[in-house]
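*Asks:* can you look at this prediction? I've put the sequence above it.
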Amino acid sequence: MTKKITILLCCLFGATFLFAQKKETSKNIKISGKIVDAATNQPLEYATVILKDGKTQKVTGGISDQKGFFSIETPKSTYEIRIEFISFKTIKFPSQEINANKNLGIIKLKEDAANLDEVVVIAEKSTVDIRLDKKIYNVGKDMTVKGGTASDVLDNVPSVDVDPEGTVSLRGSSNVRILIDGKPSALVGLNGAEALRQLPSDAIERVEVITSPSARYDSEGTAGILNIILRKGRATGFNGSVNVNVGDPRLYQTSVNLNLRTEKINLFTNFGYRDRRGPGRYNSDITYLSNGSIDSTRIENRNFDRASKSFNGNVGLEYFINKKSSLTGSVFVRDSKGQNLSTTQIGSFDPSGNSLFNFVRIQDEGETDQSLQFSLNYVNNFNDKGHKLTLDYQYGVDKENESAIITDLRPETNSTDETSIDKLLQADYVLPIGENAQFEAGYRGNFETLTSDYLVTLTSANEFNPSNNLEFTQNVNAFYTQYGSKINRFSYLLGLRAELTKINVNLLTSQEKFTKKYTDFFPTVNLGYEITEDQSFTLGYSRRLRRPRSRFLNPFENRASRTVIFKGNVDLDPTYTNSFDLGYLNKWGKLTLNSSIYYQRSTNDIVRVNRQEIRIIDGKETNVLVRQPINLASEDRMGFEFNANYNPSRKLRFSGSFNFFQFKTNGDYSYDVTNPSTGITTTINQNFDATNTSWFTRFDARVTLPASIEWQTRLFYRGPRSDAQSDTKGILSANLAFSKDILKDKGTLVLNVSDVFNSRKYVTNAFAPSRENPTNITNQTFQWRMRQISLNFTYRFNQNKKQKNRNSGEREDDGGGEF
């Protein structure tokens, strides 16, 4: 089926390509140029170029790209040309006959202070912006994430899925690299999923989905990269906004964004406080088998009551040394405290349904997270053509402490203290060559040191268990170079990245040390072809890897419960992936279609497997489930996706996405199980050959109701999926939001209902040790949080909801510019 669909899509792409080629005519000419800020000579992105045909009175045009360049193809004629940008004075070129390609050169726009507060939209920023090596999704207009977090924002980005446990996936793969402003950041923290739930959505400007990363980016993340770009103040003078949110279950949140910009400095700050309660549920039904018959069943019903309070603060100062260079320093701090109470009713029954035992397990867990990060950035623009040098230094400290008191048949307390110190050094050099070519080179060093102390105290026997103490270091030195050019309608970007990795694992408790070193090369190829102004193809190739995390390398056993245990594997090797991506973009008037076909081949694939062991617990032989990561032989992943936007009018907008993927895993795993009573050892052989097909889709509708009320509805469905050891059911969820501007458009009220039907539940059936010969079958349902209803109020001062941000003097710190 997949092969037929792939062949059909290729045929459609080919037919479109031939048809578009046939339509081309030599009568067209190009009008090009570059638009910059007259005060700083910085490029202005999304400036509007308007062409009015003096013969037909037809109006056409285009917008400038990130570097201020524009190129518009149009028939030969007489044109009146206007250049416009919000809060800048319009420039008009007198009517002139243009019969050949014309370059207007560098066009300098001056700021128009009188129009700063006008509510005028000249060129509305599109929801999706396609670049040669990335797709950019602007989230500012998304009401369904108001009052939410970064996790909610990512869950509403096409190609991305966030499961109920907070795991982020890109095109169905959870091995995705998450960056903040193009760099690893303390905002992601030690626990990425939990940290993303603490970063308010109001702080995010856009998300870049990079499925075919160029050599400029880290090779980490076999599925690709998600780059979260935070908001930065750009408008002249003092301005800002205040955001307040209340909701049920308990949600109190406020954030303040302030910005002061003068000719020499740009001071930006954002602060956020969040107080939240998140109830949830987990239910499991485990059936234990012996020789194909039911031996016993174990039922666990767990209720979560999670409460957290967190503070985020970021202060930065950009100093304009001169018109071509700037120095920016910033400090980020986060402090959060959580209290999680889970109550579990546990019962065990024989095959006839008679009770073997019943008890209540209560786990009262407290957690504190603290992050501190210093960043320093220097930019030197040698000229107005993109020749520049960028230097970055970043130092971050993350501390996490977890402590739990467990009331059980055998009470215990446990605690985990982790401290991570991360340093980053980066240098990027960009040299334009001629009009349409560019050379880049750079270095990035990531240096991580992590210490973890896991301690268990068994209170019933009053004995002290030393548990585990770990030291982990990972140093990665990377060098890259790449060259790109545009020849007529064809663009290419070729790069090579070299990374030298050294990992040390020091188990202080057992006095064991392990060291791994490897040097790898990662070539990248990104190609683009513009058939017409509205149609284009992209083709990307990249080699990526997945390094095992410290938790995956730590062989110490960490218990979720007495019968469910996780342990790492110090023998893990990196996973290497070769990725191919073919994309097609077409615009038919008010309809925009963006589609891709992709294929990934991974070797040494890291997967978590479940195996069963027999252990003596409370004097009885008990089946224990052990989860451990291993390297399997290979995985082949393929799929296609469609993203469509249809805007029939200014009051009605639709968007939708569909992602279909299939992955095939090959590999075998063998392990020994020893019966503690008899001493007999049995070898278990597991075959992990499996083919899994799944999909997910989104639909989004925005409608303007009477009284200028905005109504937004979003539906999401993730299809069922299977692998060698589990089946997961599909998930349907819906979000609903209403928005109304008040106080002369300086304020906005948003009513948001997240998960309207309270249906976002993770339901799975797991088979251990294998589907073919299970010794236990687990049916489980997990709901991370209940339906959320919230009311959000935003007030803006000295800025306007519809006023476009300007790029003057700002460095888009997203890991480098695009070609």
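*Replies:* Okay, I see it.
*Asks:* make it CA atoms for all contacts and neighbour counts henceforth
*Replies:* Will do.
*Asks:* just the strands in the stretch 651-800 of the chain please.
*Replies:* The residue ranges that make up the strands of the stretch 651-800 of the chain, judged by DSSP state E, counting those that start in this stretch, are 652-666, 668-674, 681-687, 690-705, 709-718, 721-722, 726-728, 731-742, 747-754, 762-768, 776-783, 788-797.
*Asks:* would you mind pulling up the elements that whichever strand in the chain runs longest packs against?
*Replies:* In the chain, taking DSSP state E as the definition, the longest strand is strand 620-649. Secondary-structure packing of strand 620-649 (3 or more C-alpha pairs under 8 Å, 6 or more residues apart in numbering; DSSP states H and E): strand 564-567, strand 591-617, strand 652-666, strand 668-674.
*Asks:* now that strand, how far from the centre of its chain.
*Replies:* Relative to its chain's centre, strand 620-649 lies at 16 Å (C-alpha atoms, centre = their mean, to the nearest Å).
*Asks:* putting a second one here so we can go through both:
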Amino acid sequence: MKKIYFLLAITLLATTFLMPAQAQFPMGGVAPVKALPGTAGDQTPKGSAKITGFVVDSSVTKAVEFANIALYNKATGKAVDGTVADEKGKFVLNKIAEGEYRLLISFLGFKNKTIENITLTKGQDLDLGVIKLSANVQTLNEVVVTGQAALIEEKVDRLVYNADKDIAAKGGDATDVLRKVPLLTVDLDGNVSLRGSQNIRVLINNKPSTIIASSVSDALKQIPADQIKTVEVITSPSAKYDAEGSGGIINIITKKNSLQGMNLNVDSGVGNRGSSLSLNGSYRKGKAGFTLGGFGRANYNTITKTSLEQTSIANGITTQTRQTGDGNSRGLFGQYNLGFDYDLAKNQSITAGLRYGVRNFISQQDLVTRLYTNGVAGVASGRDVEAKNLSGTIDINVDYLHTYKKPQQEWSMSTLYSRNGLTNDFDANLLNGDGGLKSRQRNLNSNVNQEFTFQTDYQTPIKKNQLLEFGGKGIFREVTSNYRYLMAGPTGEFTKEINQPSGELIYHQNIAAGYSSYTYTTKKRYTLKGGLRYEHTFIDASTREGGPIGIANYGVLVPSVNASKTIKGTTLKLGYNRRIQRPGLQQLNPNFNAANPQNITIGNPSLRPELTNNFELGLSKTIKKVFVNATFFGRVTNNAISQVRRPSDTLAGAIITTYENIGRQHAYGTNIFANIAVTSKINVGLFSNVFYTTLSGQAIGENGVSQNLTNDGFNVSGGLFSQAQFKNGWGAQAFGFLQGSQVQLQGVQGGFGFYTVGIKKDFKNKKGSIGLAGENFLSKRFNIHTELKSPQFNQVNDVYLYNRGVRLTFTYKIGKMTMDAPKKKARSVNNDDVKTEGGGQAAPGAAPGAGTPRQ
């Protein structure tokens, strides 16, 4: 689409110069233009003055890419120079002679903008700042022409989803937005997948956070939906990005501004399953700017029911488990941030930020279990469990950027310190068959993940069609996890439980990296971007009881190639990259999590990284009012990290889930997206994800004997969404999604569905709005049915989620701002180098992941 816009912009620019002046200026005449500047007939004198500026859409403060810029001599009315704005809306006119001029800015779908009385002196550098274009809505023979930002944008290595106008997500969080992004799948717990892979990195404004490493789903709950501007899905990361994230990278861009003055936005929502309150303010005066924000969200009244049936064979004994559970959960999530930026000089800036995130998630479950040993029924037992998942995260960053006179030439330095204190505990009351309290059990698991990162990047253009980038980075990470079990009678003090393991994991992981990237664009608009990155990882890991863990240091060379070309209105993209996925601390932590003693999880400190080769071919085209994007991809992973289950040798009927490098994992499939502009006020989107996956490897079976494991099958998901704008500020939006069954190494995890409908009414003064949204209101509950099996066990698990909901939202803006020209700000550190537990919520007793995302 960018190539189409560019060609169209060139055509319009030529038309601007060549058409009669009366057509350009209906209200006043100037002489027709005889020849374009720079042609044989052009005798325009050159000078040393310069004009720069930024062109934006006045309605959404978004750059107008490839807008046409024409400069006219005020005395003669002749066009003397012209150019086209870049992807950020920026334009530059160089070597202009002193004199008096007028400037015309135009683009399809917007009203022409004329800036009169421009007087230039010799050597003057005139910055016009931000120039706002208004949408052009005209009725010509019953045809409406209007300018709207594209819902989906394509770049050479990513897909960009513009989330600005999401109505139904008001009062929600980032999870509600990501469900609507093509290529992504978000389950009902908030776990995110990209093309079926949960091995992804999530960035927030290109900045890392240790809270992301601990739990992606919990981190997303802390980001208010109405503060998200765009979501970038980077399917083929270049060498500039960390090598981590075999599935790709998701970059969430929140709304920012470069306004002068002070403002405060208040957003709130209340519903039967959750409430939220957000306050975000900013102040800017001259060279300095400050931002202060806070967001809090409470979840409550979340009910689940479970049913578990499993049969295991261990030590020659067959044990059948039948278990039912009733549970509920509640949570408080908050994020608070303070930001500062200052222009040290015209070409130098410094930014600093402080962000604190807090999570207080508590779940309660009542379990009733009956065991059958070789067909003989045992006595039923009860277990009431309360699990706590608590964390406090702090991120501090200081960044510096130096730009040069040559466009696109810049050098930056970035630093980041992150610390996350995470607690995953549970308390269990063990009940007799008659419901009486028999004893009490407690698992304490406290973790600290802290890291310091320094990086520097430099980029410079080589001629006008080539860009060279290179840089280096160091990450210094330390994670500790302390875990133990305690027991007590119906009353009295807790003491250490002898039969359950206790210990401490100490994990140091330092990474040194360097990269170089090269971008080349031909005269025929071919774009090629290639790069090479090398990362070396140094690991020092040990447990208090077992001593050092034998994990060798390792290095990896990561190539990447991306290419794009527009042919007759069709944009073609090709990409290849190699990625590495280091195990996260959720997979490594050896804590024995027995909150449900029939379904136990434990980490594996000896995991090795997995390596993935990604291939993709993308096609996109606009056919009248329909935009279509189709991507075909392949993914081959070695040493794939996967969940593996086996019967317990010591606990009757129990199944233990751990992690292994199982061998190879292949996935081949397609993602298809279509957006239909039914009218200028209504659009409909359809998307589907279909891929075939195979998993194979070895795992430890009964009595320590290795067994070969294989599984394969199709994974299918899809959905649609629609939004409409009506008169008097009314709007509506609907969304529906269906996820099919997911193939796992030892079985199939059940699918689910999700849908929401919302309406919104803007106030007349555009200062606020009120909205109403309903979720899953036609369904009493969803059932996720999972079947797992091996020669030693069979497990059937049903989870019933009662998530029918409705919420009322309100937003209001206080303060008055004036537009100022945006300036490049210093880049921030982005770490994206560690695998989490499928991006999902950390299980009670699990340690935090050690990575944070990066650009």
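*Replies:* Done, it's in. Everything numeric here is computed off the predicted structure, so don't read it as measured data.
*Asks:* can you calculate the TM-score here?
*Replies:* TM-score of the superposed chains, computed with TM-score structural alignment, normalised by the length of the first structure, equals 0.82; 742 aligned residues with a C-alpha RMSD of 3.9 Å.
*Asks:* now, of the strands of the stretch 651-800 of the first structure, which is deepest in the fold?
*Replies:* The highest mean neighbour count among these, using mean count of other C-alpha atoms under 10 Å, belongs to strand 747-754: a mean of 22.
*Asks:* about what we covered before: okay if I get the strands of the stretch 651-800 of the first structure as TSV plus distance to Ser219 of the first structure?
*Replies:* Output for those, formatted as TSV (distance: least, C-alpha to C-alpha, whole Å):
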stretch	distance to Ser219 of the first structure
strand 652-666	21
strand 668-674	28
strand 681-687	30
strand 690-705	26
strand 709-718	28
strand 721-722	28
strand 726-728	30
strand 731-742	32
strand 747-754	35
strand 762-768	31
strand 776-783	33
strand 788-797	37
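*Asks:* who wins for proximity to Leu507 of the first structure among the ones you listed?
*Replies:* Proximity to Leu507 of the first structure, assessed across the strands of the stretch 651-800 of the first structure by C-alpha to C-alpha, is greatest for strand 668-674 (23.5 Å).
*Asks:* buried residues, stretch 32-47 of the first structure. List them.
*Replies:* Applying a neighbour-count criterion of 16 or more other C-alpha atoms under 10 Å, the buried positions in stretch 32-47 of the first structure are 32-38, 40-47.
*Asks:* typed the wrong thing, it's stretch 11-18 of the second structure
*Replies:* Using 16+ other C-alpha under 10 Å as the burial criterion, the residues of stretch 11-18 of the second structure that qualify are 12-13, 16-18.
*Asks:* aligned partner of Gln408 of the second structure in the first structure?
*Replies:* If you follow Gln408 of the second structure across to the first structure using TM-score structural alignment, you land on Gly386.
*Asks:* and that match, helix, strand or coil?
*Replies:* Three states are possible here, and by DSSP: H, G, I helix; E, B strand; the rest coil the one that applies to Gly386 of the first structure is coil.
*Asks:* surely it touches Val430?
*Replies:* Yes. Here Gly386 of the first structure reaches Val430: they are 7.0 Å apart, a contact under C-alpha atoms under 8 Å.
*Asks:* which of those two has more neighbours?
*Replies:* When Gly386 of the first structure is set against Val430 and neighbours are counted by other C-alpha atoms under 10 Å, the residue ahead is Val430, at 22 against 17.
*Asks:* ok, back up a step: who's in contact with the match of Gln408 of the second structure?
*Replies:* Contacts for Gly386 of the first structure were tallied using C-alpha atoms under 8 Å, 6 or more residues apart in numbering; they are 67, 430-432.
*Asks:* now the helices for the first structure?
*Replies:* With DSSP state H applied, the first structure shows helices at 2-23, 150-154, 192-196, 550-553, listed in chain order.
*Asks:* buried sites along the first one?
*Replies:* To tie it back to what came earlier, the one meant is helix 2-23 of the first structure. If you call a residue buried by 16+ other C-alpha under 10 Å, then helix 2-23 of the first structure has these buried ones: 6, 9, 17.
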